[in-house]
Structure formats: C-alpha cells, structure tokens
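Need coordinates for the following:
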Amino acid sequence: MPGNPQRANPDKSDNPEQSVPGPFPLNPSLEVNLQELSQRIGRSSDIVVRRFTNESLSSLDLAFIYIDGLVNADVVNQGVLQPLLETVKLKSEFISATDAFHMIKNQMLPIGGVKEGNTLEMLLPMLFDGYTLILLGGLGVGMAADTSGWEKRSINEPTSQGVIRGPKEGFTESLRTGTSMLRRRLKTPDLRIEEYKIGQRTQTGVALVYLEGIASKQVLKEIRRRLNAINTDSILESNYIEEFIQDGGLTPFPTIQNTERPDAMAGGILEGQVGIIIDGTPFALLAPSTFFNFFQSSEDYYQRYDISSFLRLIRYSAFFVSMLLPALYIAVTTFHQEMLPTTLLISLAAQREGVPLPALAEALLMELTFDVLREAGVRMPRTIGPAISIVGALVLGQAAVQAGLVSAAMVIVVSFTAISNFVIPSLAIANSIRLIRFVMMFIAATLGLFGIMSFLIVLLIHMAGLRSFGVPYLSPVAPMVPRYLKDIFIRVPLWDMTMRPNTILGKETRRQGEHQQPKPQGEDPV
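Here you go, the predicted model:
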C-alpha cells in the first residue's frame, strides 16, 4: 500500500516503497498526455475522457476530461462540447495549433473561468475542483474550463446556534456558498478572501476572510504561517484546522471559536477577528478569541441592551453553577456540614440515611448516567432520540432514588448542573466545563472547600497565561482596560460603543460616529 493515510505529517520521501512522480510537462503528443493522465488518476468509472477531431481547425485532435458528479452536465455539453464540435469559419484553410488554442480559449468557449496550464501538476487540482480539462494535440499546453456544479445542501437554519430573533440561515458545506454569504453582509471593498489548499490527499479548500485595515497584520501573518505549516494527508472538518493552529497546548479551554452562523462571523470580522471557512463543513472558525467571546451570542445584538445584559449575566452564572455545584455539594456534605442550616442538614441526612455510596461515588454515578443518556439522545434516530433521553432520565432518576442508590438532593444537583451547562451558547466552552467538573468533584472529595479554592486559583493563573494568536485570553479584564468593558459582562447600548476594542486589533479604530444617543426634538446632543 502506498503510504499511510492516517499519518499526521506524511513525508513521502521517507518511504522507499513509494515512488513520487515528478513534474510532467505536457507533451505535444496527445496520446502521451492521456497515458500519463491515466497513470496518475487511474481508470475510475466516474472519470470521463472523450477524444474527437475538429475538421475546421485543421483536423486538430482534441480531448476533454471531467469527473462525473463534480461538473454541471448542461454546462459541459453547451459550454464545452458543443462549441468544440461546431464548424468555425476561418480566413485561411490552415491554422496552427497555437492559434487554435487561443481561438478556443478566447472565442469559442462561452465560459467565464478558463485557465491555462503546461504541466499535469497545474491541471489535476482543477480537475478535482470540477473543471473540465481540454488538451490539444501538437501543443504542450492545456486549458481548464470551470464547469463545476456538484450537488450541495441548501441553506438551512443553524442547528447548534439557534436564535429567536435574527437571521435564520447558516453556513453549508460549500466553501463558495460561505464566502458569498459573507459578501452579502459585508459589501465593502476592504473584505479580503485568501484561499489555500490543505491536505495532500484531500486538497481541502480553506478560505481566510478578514477586513483590510481592521484585522491586525501581526495576527494575519501568524495565521498564514500556521496554515502554511500544516502538513497532513487530510482535512475533513474544521476541527482539523483548529487543532493544528490553536494556541494553549494542554488546556481544556478553547482558544478558537467555531460557528455556523454567517452573521456571527460577520460581526467577529467587523471587530477585527479573522474568519476561516473550510470546504466540506458548515462550521467556520474565528480567531483570535478571548474567554469572554464564548459567552456572547448573536442574539445579544438583536434585542434591547438591558435584556441582553441580563441574559449574559445568567450565562456567566450558569458557567459557575455547571462547574462548581456538584463539587460544592460533595465538599459541604462530606467536610463542612456546619455551613448548612440545621433544618437543611437534617433533611439531607435523612435522605442519605439509606444510601450506601459516598457523596463522590453518588455524584459520579449520576453524572456518568446523564452523559450516557445525552450521547444516546444524540446518536438515536431523531424521531425517538429526545423521547428516549427524557424518559430515560426520569425513569432512571426516580428508580435510583427509590432503590436507595442515590439521594433525591443529588438528582436535583446533577439535573440543575446539566441544565446550566446547556445555557452557555458555545458548545466548545460547555464541553470544557464538563471535563473540569469531574476534576473539581475529585478534589472536593479529598480536600473540601480548601481544595476547590486552590484549584480555582490554579485555573485562573492558567487562563491568565493563555494566548490566542498573541491576544491575552482574559483581555480586557486581565490586563484590565476599563473602557473596553462595555461588551464583556453586560452590553451597553449600541450608540455608546463607538470604538473597536484594541484587544484584538492592537489599535483603536472608530466604528461609528459620536453623539448617536437619540434625543427629543429640539434638544442638543450631549
């Protein structure tokens, strides 16, 4: 077998059994070119090769090659095949291969995107992008006509980041659809889109999207360097790119956002972030990202600022509840019973009287049970998945309490913890909390509240040391920049957010005019 597709950094030169074909300049002989092409791509059933002769072009031998399923058949027939078979009126009876090549490219093909190539290495990537290759006999150069038109999913509402008020369309698996959705929202000549091909075997399209003059040049330079340094066989989803370029190393916290909402990406780009769209997945990336970006939702800017601020504070509260509630319950019931009111302590003691398990084992049993039910609900068919997860949680929880395996208070604690975890808008940070929660439970069972506070201090120090492409993870709180706190814990009115935060840009830039607060008629703005 040639090579190993599972290797992260394939270096073909270290495998003596694998022959690496060198550059192949196109030969004037059409037969030689087709033979070399057949050796490179094989004789797969979906590859269509057709040869013919155009008598009006001095009986010029022609061949066109395309991959069925990646092209639009109507465009191939009407834009390539039909024009090449038509009789052309010439001023002279003889025409050279070079003149025929330019006539076909500039006059005969009614297709906008036509590219040239003099080696197979230049033409083959375009073949797999849905282009139709056109080779001519007697000439060492070919052309590729853009006939791409494979089947793709229509634009639907995002499934992982729903909103009540706001746009209802999300990214699809098509890279070009994603860039066009951003173009519709950012109608400015400053929008830049750079495309890369990453993955030696998948040749996955990756688009880097940013606003010239707003995105930091240092951040752009670093992202480009990391993308160009990726050496792998395959890129099948955005997480491949995320793991190759993210900061942090061994950390449970994500340093790059992912989103399937074009409006969320457009908002991030307007703030100075850089978008990364990957072909084949509806989840795009935003970098650099701070800890507080993961608690902001698109809907925060689609409703009143007071409601948005209230909901954002609820998210931060849910973050701490999801991370600390089971650990606090274990610590208090195990080591610090004196902190509870007497009535509550008696009630908890009565509930735990017949429970044979310690508080840690009780919490682990319920947490793992809920995680199993959640995974089962995701993997089950959609028609019965929610019913199984809800009924399973109710039945198992009630049965566990009646059997005396767990206390009713523990069921309440675990249930409220799980619900709080779903409040956080970013699934990446919510999954991080799930891992931290188990560590906190073990520490609480051994060291009590002292262990919890010590671990929180260590966690805070770790977060303060994280960077996302050079941006401090806790900025603008650490380091503290008070004037940039208008959109962190609460959201002030839009007319009061006149400047973009320099935590991402490295510089202040104005995004709107001053004195935009509405005033009654006749009053001067303050």
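
switch to C-alpha atoms for all contacts and neighbour counts from now on
Noted.

next structured bit after the longest helix along the chain?
Across the chain, the longest stretch assigned as helix under DSSP state H is helix 427-465. As assigned by DSSP states H and E, the chain's next helix or strand after helix 427-465 is strand 467-468.

Just the residues contacting that next one, thanks.
For strand 467-468, contacts defined as Cα atoms under 8 Å, 6 or more residues apart in numbering pick out 246-248, 255-256, 287-290, 473.

and the following helix or strand past it, what does it pack onto?
For strand 467-468, the following helix or strand on the C-terminal side (DSSP H and E) is strand 471-472. Secondary-structure packing of strand 471-472 (3 or more Cα pairs under 8 Å, 6 or more residues apart in numbering; DSSP states H and E): helix 502-505.

can you rerun that using 7 Å?
For strand 471-472, not one helix or strand is in contact under the criterion 3 or more Cα pairs under 7 Å, 6 or more residues apart in numbering; DSSP states H and E.

If you count neighbours, what's buried in the longest helix of the chain?
427-431, 433-434, 436-438, 440-446, 448-449, 451-452, 455, 463-464 (16 or more other Cα atoms under 10 Å).

Let's compare: structure for the following, please.
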Amino acid sequence: MKKLTDWVRESQKQQNKPEVQPDKKTPLQRDLAFSIQKIKKDIGQSPDVIIREMVIGKETKTKIAVIYIDGLVDKQFVHEFILTPLLYSIRESCLGDVSLTGESFYEILKDYSLTIGELTTLESYEDVLNRVLSGDTVLFLDGEASSFSLGTRGWEGRGVEEPSTEQVIRGPKEGFTETIRTNTGLIRRRIRDKNLMFEYVQIGRRSKTDVSIAYMKDLADEKIIQEVRDRLSLIDIDTILEGGYIEELIQDETMTPFPTVYNTERPDVVVGGLMEGRVAIIVDGTPFVLLVPALFIHFMQSSEDYYQRADISTLIRLLRFTAFLMSLLVPSAYIAVTTYHQEMLPTALLVSLSAQREGVPFPAVVEALIMELTFEILREAGLRMPRAIGSAISIVGALVIGQAAVEAGLISATMVIVVSLTAISSFVIPKFNMSISTRILRFGFMILAATFGLFGIILGLLGLVFHLTSLRSFGIPYMAPFAPIITSDLKDTLVRTPLWKMNTRPRLINQKDIIKNKTPEPDTKTSTSHLNQGDKN
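This next block holds a predicted model:
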C-alpha cells in the first residue's frame, strides 16, 4: 500500500503545484530603535504587548529592550530573573566596569548576568515574533544583530484533574491538561528511560500551535515515526485549535465511520501505547493526546483492564463486545423478525407482540426510526445543555416521551424496550468515537432489515467485515491480530490473559525488543512448601 505522503506528492506533481516552501526570514538589524518600531508595526499598539526600554552599565551606557506579552508570561519570573539582574546586578558588580562594546557585553549578558535556564539566540524578526507570541520574553541589545529568547511562559491553565471522559474505579486519577509542557511531564514521570524521545514542530500558519511527537527510540518502528513526521509536515492550514484537526488531516481513510487514530485523556494509556511501540502526538491547547497506529481492538480496551485480575477483565471485555453487537444489531433484528420471520418466534411471544402492535399505525421500521431519532436528539440535548440540568432533561425526557408515545398508541412498548437496551449498550463501549460509529451504522442495518430481512442483516455484516479488513492505520491492518491472524497477540484481545503470560509486544507494530515481560509463572506449590516449612519451624 502506497504511503499517503507519496500519493500527495504525486498528485502535486500531476497538478503542477509546487510543494510549500518555507518563508524567507528578515535578519535582525543592529539599530535598536529600528527593531522596536518594526515590532510595534507588526504586532500593533496592543496594550498587552509590553516593551520595556532600559539603559544599563556604569560607564558605557548601553540601551536594551525587553519585549513580552502580558498574560502569556510569568511576570514575577520576568521581574526576578530578567529585569532585576539587568538593572541592578550589572551595576553593582564588577561587570559594570567592563567595556560595554561589541560582542563582549553580549557574551557577558549571556554567560554571567541572565540567571535563566531556557535561553536561545534569535537571528530574524520572524523568530522574534514567534517567540513573543508563544509566551517567551525577547531581549534586544543596541548594536547587536541578534537577540535573546528567554523561556518565561507562565499563563493561567487548568490543573491536573481526573479525566472526564475515561473514568475508572481503580487506577490513576490524573488526566492531561491543555498545556503541552504539563502533558509531556506527566509522560516523563512514568517513563524514566533515556530512549523516550520528544520532537517538537509548529503547525498552523497563523496559530503556530506547538505539537510534540513522542516515541520510544528503541521500540517504535522508524518507518511509522517517519510516516508521522511526513504527514504532519504536509499539513498546511492556518489554525489548529484542537487535536481533532490533526486527527482528520493525517488519518488513512476518510470514507469510513470507524476511527483510525486513537485519542485519550489518560497519561497511563499513552504510556502503555508507547511501550507497545506506538507513536503519540501531543497538541498544545487540548487535553486529548493522539496515538497511532490505532487498531479496532484498541477502542474496545480500557486502562482498567490491566489493573484488575485477568478473569474480571476478561468478563468485562466480553461484555463490551456483546454490547457492541447489541448496539449495532438489536433494532434491525427486531425489525427483521417482526416483519419477515414471525415463524422464528415462540407462539406466546408472537401473540404478545401482535397484541401490542395492534393499534400502532406505523410499520416496525418507521417505529424504530422515530424512537432512535428521538433518543439521539435527547442524548445530544443532554450533552449541550447546562450540566446541572442536562442529565435530568435527558432521563426525564426519555421516560416521559416513551410513556406518552406508548399510551397514545404511536409506539409499542416492546420498541421502547429495544431502543432503551440499544442505547444502554452503546454506553458500554469505552471510546466515544467508536460508539458514534455504531450509532451511524445502526440506521443502515435497520434499513437493510426492513428491505431484505435477516438476509439483509447478513449482507450488511459481510460488507462491514470486508470494510474493516480493508482499513489500515499508518500501514498496519486495522483488524490485526484477527486479520491477519497473529496467535501470539490474541492473549490481549477478546480475553485478557494473566500478566505473566503477556510477555511479548504486538508484532505488527513493534519489531524491536519483542519480549517485554520475563516474570515467570507463579509456582504455588513452591511458595506453599516454603510457608509450610516456616510453620513447622
């Protein structure tokens, strides 16, 4: 299968469209007044842009300027570690007597005066604006054709809290935030390995959003890492507001209801993915981190599966797959059986269903579509309304409307049960985007059942299987390890075997350091004999 980046380059050549070239940068001038005027002209007279001009030095007076944006920097940090050393330390120390000419004073500021960890030399006005708008402080020195960028980012942000979309009973309660540095720190705190790599890029012509690629150098496939780099480099958009922008722009297949890029708020999930050889994409401004490749089985797993015992996790995972099938097929199966295959039902049940539907003016498919659409509207309304009344409106609305529809004779009581069971089953699926996929496909299966009965459902399932097996996520088959079948990876799919048996990493994703767990099988006989020997003594 040809890589997406190769296909894009070929299409650009066919359309005679040159690839995007980097903008030419304007070098800095030695005249401080000129630089300040240019910065003011480019940024405008915004009140939050602070330009502090000063004169430092005892004997030779040298003009400098400090530029930052109020609200993006830590003002106390700027005052204590930049302004105070510049205004007082130099004058009161022997540095004030040094000849303040040429590059010597430039080196004095860099090596002796600025007590700050993150310091970068800038050579162009574009780099200066980028750093200032990113929350750094830039220091200009009169007579120098370069400037300092000082790391002073310190805007207000949300603290580390429990994830709202992936809650667990047992497990870490920490979740990602909207600050990329906080998110990378949460990952590094869990992986104290020199092979953990972070690569930073900026995406968005206007937003210049910070994006980080995280991977384990000794575990991740270099081809997948390079593919991630290539796809991100091809993004040419003015603004990136959330990771969903990048997810849609780098996914393998757009004409599919199934997600091929995984997103999560949980640091432990990202760490688990990195340990399998996957690549994480961290976007500044969102608490959701992307993971690739993403396979179908990943969306049916939860981090809590690995914090509980293997038998409990296996039972819950089997319930998820059952709920997935119920959410997808229960309404269509009801329509098919009641419309075309009444002989499949026991006589007593058939009589009961017929009595309920006696006064209903609509066929079963119209009845199901009305109830499904009504419930989807109620669910969306519950999400968008204020949190204090959203849940109450959705629950009360469903009860009131369902009961009123049954009493009015518009909907049968059995249909209310079928739709409720389907809705509850969709909430069992761990990932919201996979749940949405089942909600979309459900309507297609209902139409097939109303048209062809059970034969239509079987045709729909065959088409669904063919579609799933044709999907790929960054070159990896979407249905692995089921198709192609990889027996060594089946121990963490439908069932979750004990941890001492899960000793290898996924083979299609990771080809390096396959063995991840060398813990031997617990020997209960040996341990019991030691305990008994201790009792005898």
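
which residues in structure 2 does the longest helix of structure 1 match up with?
For helix 427-465 of structure 1, the aligned range in structure 2 is residues 432-470, judged by TM-score structural alignment.

The stretch 101-250 of structure 1: helices as residue ranges?
Under the criterion DSSP state H, counting those that start in this stretch, helices of the stretch 101-250 of structure 1 are mapped to 120-127, 175-185, 217-228, 238-245.

List the contacts of the residue nearest to I56 of structure 2 when sequence neighbours are not counted.
Take I56 of structure 2 and drop its neighbours on the chain: the residue closest to it by Cα to Cα, 6 or more residues apart in numbering is T62, 5.5 Å away. Going by Cα atoms under 7 Å, 6 or more residues apart in numbering, T62 of structure 2 touches 55-56, 142.

Next: I95 of structure 1.
Per Cα under 7 Å, 6+ apart, neighbours of I95 of structure 1: 57-58.

which SS state does the corresponding residue of structure 2 for it fall under?
By TM-score structural alignment, I95 of structure 1 lines up with L100 in structure 2. For L100 of structure 2, the assignment made with DSSP: H, G, I helix; E, B strand; the rest coil gives coil.

Look up how far L109 of structure 2 lies from L100 of structure 2.
Distance, L100 of structure 2 to L109 of structure 2, by Cα to Cα, to the nearest Å: 11 Å.

residue contacts, K61 of structure 2?
By Cα under 7 Å, 6+ apart, the residues touching K61 of structure 2 are V55.

Check T137 of structure 2 too.
Counting by Cα under 7 Å, 6+ apart, T137 of structure 2 touches 66-68, 149-152.

picking up where we left off before, compare the contacts of T62 of structure 2 and tell me which is most surrounded.
Sorting the contacts of T62 of structure 2 by how many neighbours each has (other Cα atoms under 10 Å) puts D142 first, at 22 neighbours.

Tell me which residue of structure 1 lines up with that one.
So, by TM-score structural alignment, D142 of structure 2 is matched to G137.

Correct me if wrong: its match contacts L26.
No - using Cα atoms under 7 Å, G137 of structure 1 makes no contact with L26, being 10.2 Å away.

what's the neighbour count on G142 of structure 1?
Using other Cα under 10 Å, G142 of structure 1 is surrounded by 22 other residues.

If you could redo that for L123 of structure 1, that was the one I meant.
Neighbour count for L123 of structure 1, taken as other Cα under 10 Å: 21.

corresponding residue for it in structure 2?
Per TM-score structural alignment, L123 of structure 1 is aligned with V128.

What of G213 of structure 1?
Per TM-score structural alignment, G213 of structure 1 is aligned with D218.

Could you report the separation of that match from F474 of structure 2?
From D218 of structure 2 across to F474 of structure 2, the span is 19 Å (Cα to Cα).

Looking at these two, which one has more neighbours?
More crowded of D218 of structure 2 and F474, by other Cα under 10 Å: F474, with 25 against 17.

and P520 of structure 2, that one's in a strand?
No - counting by three-state DSSP, P520 of structure 2 is not found in a strand; it is coil.

Which position in structure 1 pairs with it?
Aligned by TM-score structural alignment, P520 of structure 2 pairs with H515 of structure 1.

now G175 of structure 2
G175 of structure 2 maps onto G170 in structure 1, with residues paired by TM-score structural alignment.

quick one: its match and R261 touch, right?
Yes - G170 of structure 1 lies in contact with R261 (Cα under 7 Å); the separation is 4.8 Å.

Can you find the partner of I316 of structure 2 in structure 1?
In structure 1, I316 of structure 2 lands on L311 (TM-score structural alignment).

Validate this expectation: its match resides in a helix.
Yes - counting by three-state DSSP, L311 of structure 1 falls inside a helix.

how close does L345 of structure 1 get to P326 of structure 1?
In this view, L345 of structure 1 and P326 of structure 1 are 17 Å apart by Cα to Cα.

Please say which of these two ends up with more neighbours.
In this view L345 of structure 1 and P326 are compared by other Cα under 10 Å, and P326 has more residues nearby, 25 against 15.

so what's the counterpart of the more buried one in structure 2 up against?
Counting by TM-score structural alignment, P326 of structure 1 corresponds to P331 in structure 2. By Cα under 7 Å, 6+ apart, the contact list for P331 of structure 2 reads 368, 418-419, 446.

give me every residue that touches V471 of structure 1.
Residues near V471 of structure 1 by Cα under 7 Å, 6+ apart: 288, 503-504.

Can I get these in JSON lines including distance to E375 of structure 1 and neighbour count?
Output for those, formatted as JSON lines (distance: Cα to Cα, whole Å; neighbours: other Cα atoms under 10 Å):
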{"residue": "P288", "distance to E375 of structure 1": "30", "neighbour count": "29"}
{"residue": "T503", "distance to E375 of structure 1": "37", "neighbour count": "23"}
{"residue": "I504", "distance to E375 of structure 1": "36", "neighbour count": "27"}
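
Alright, I will stop here.
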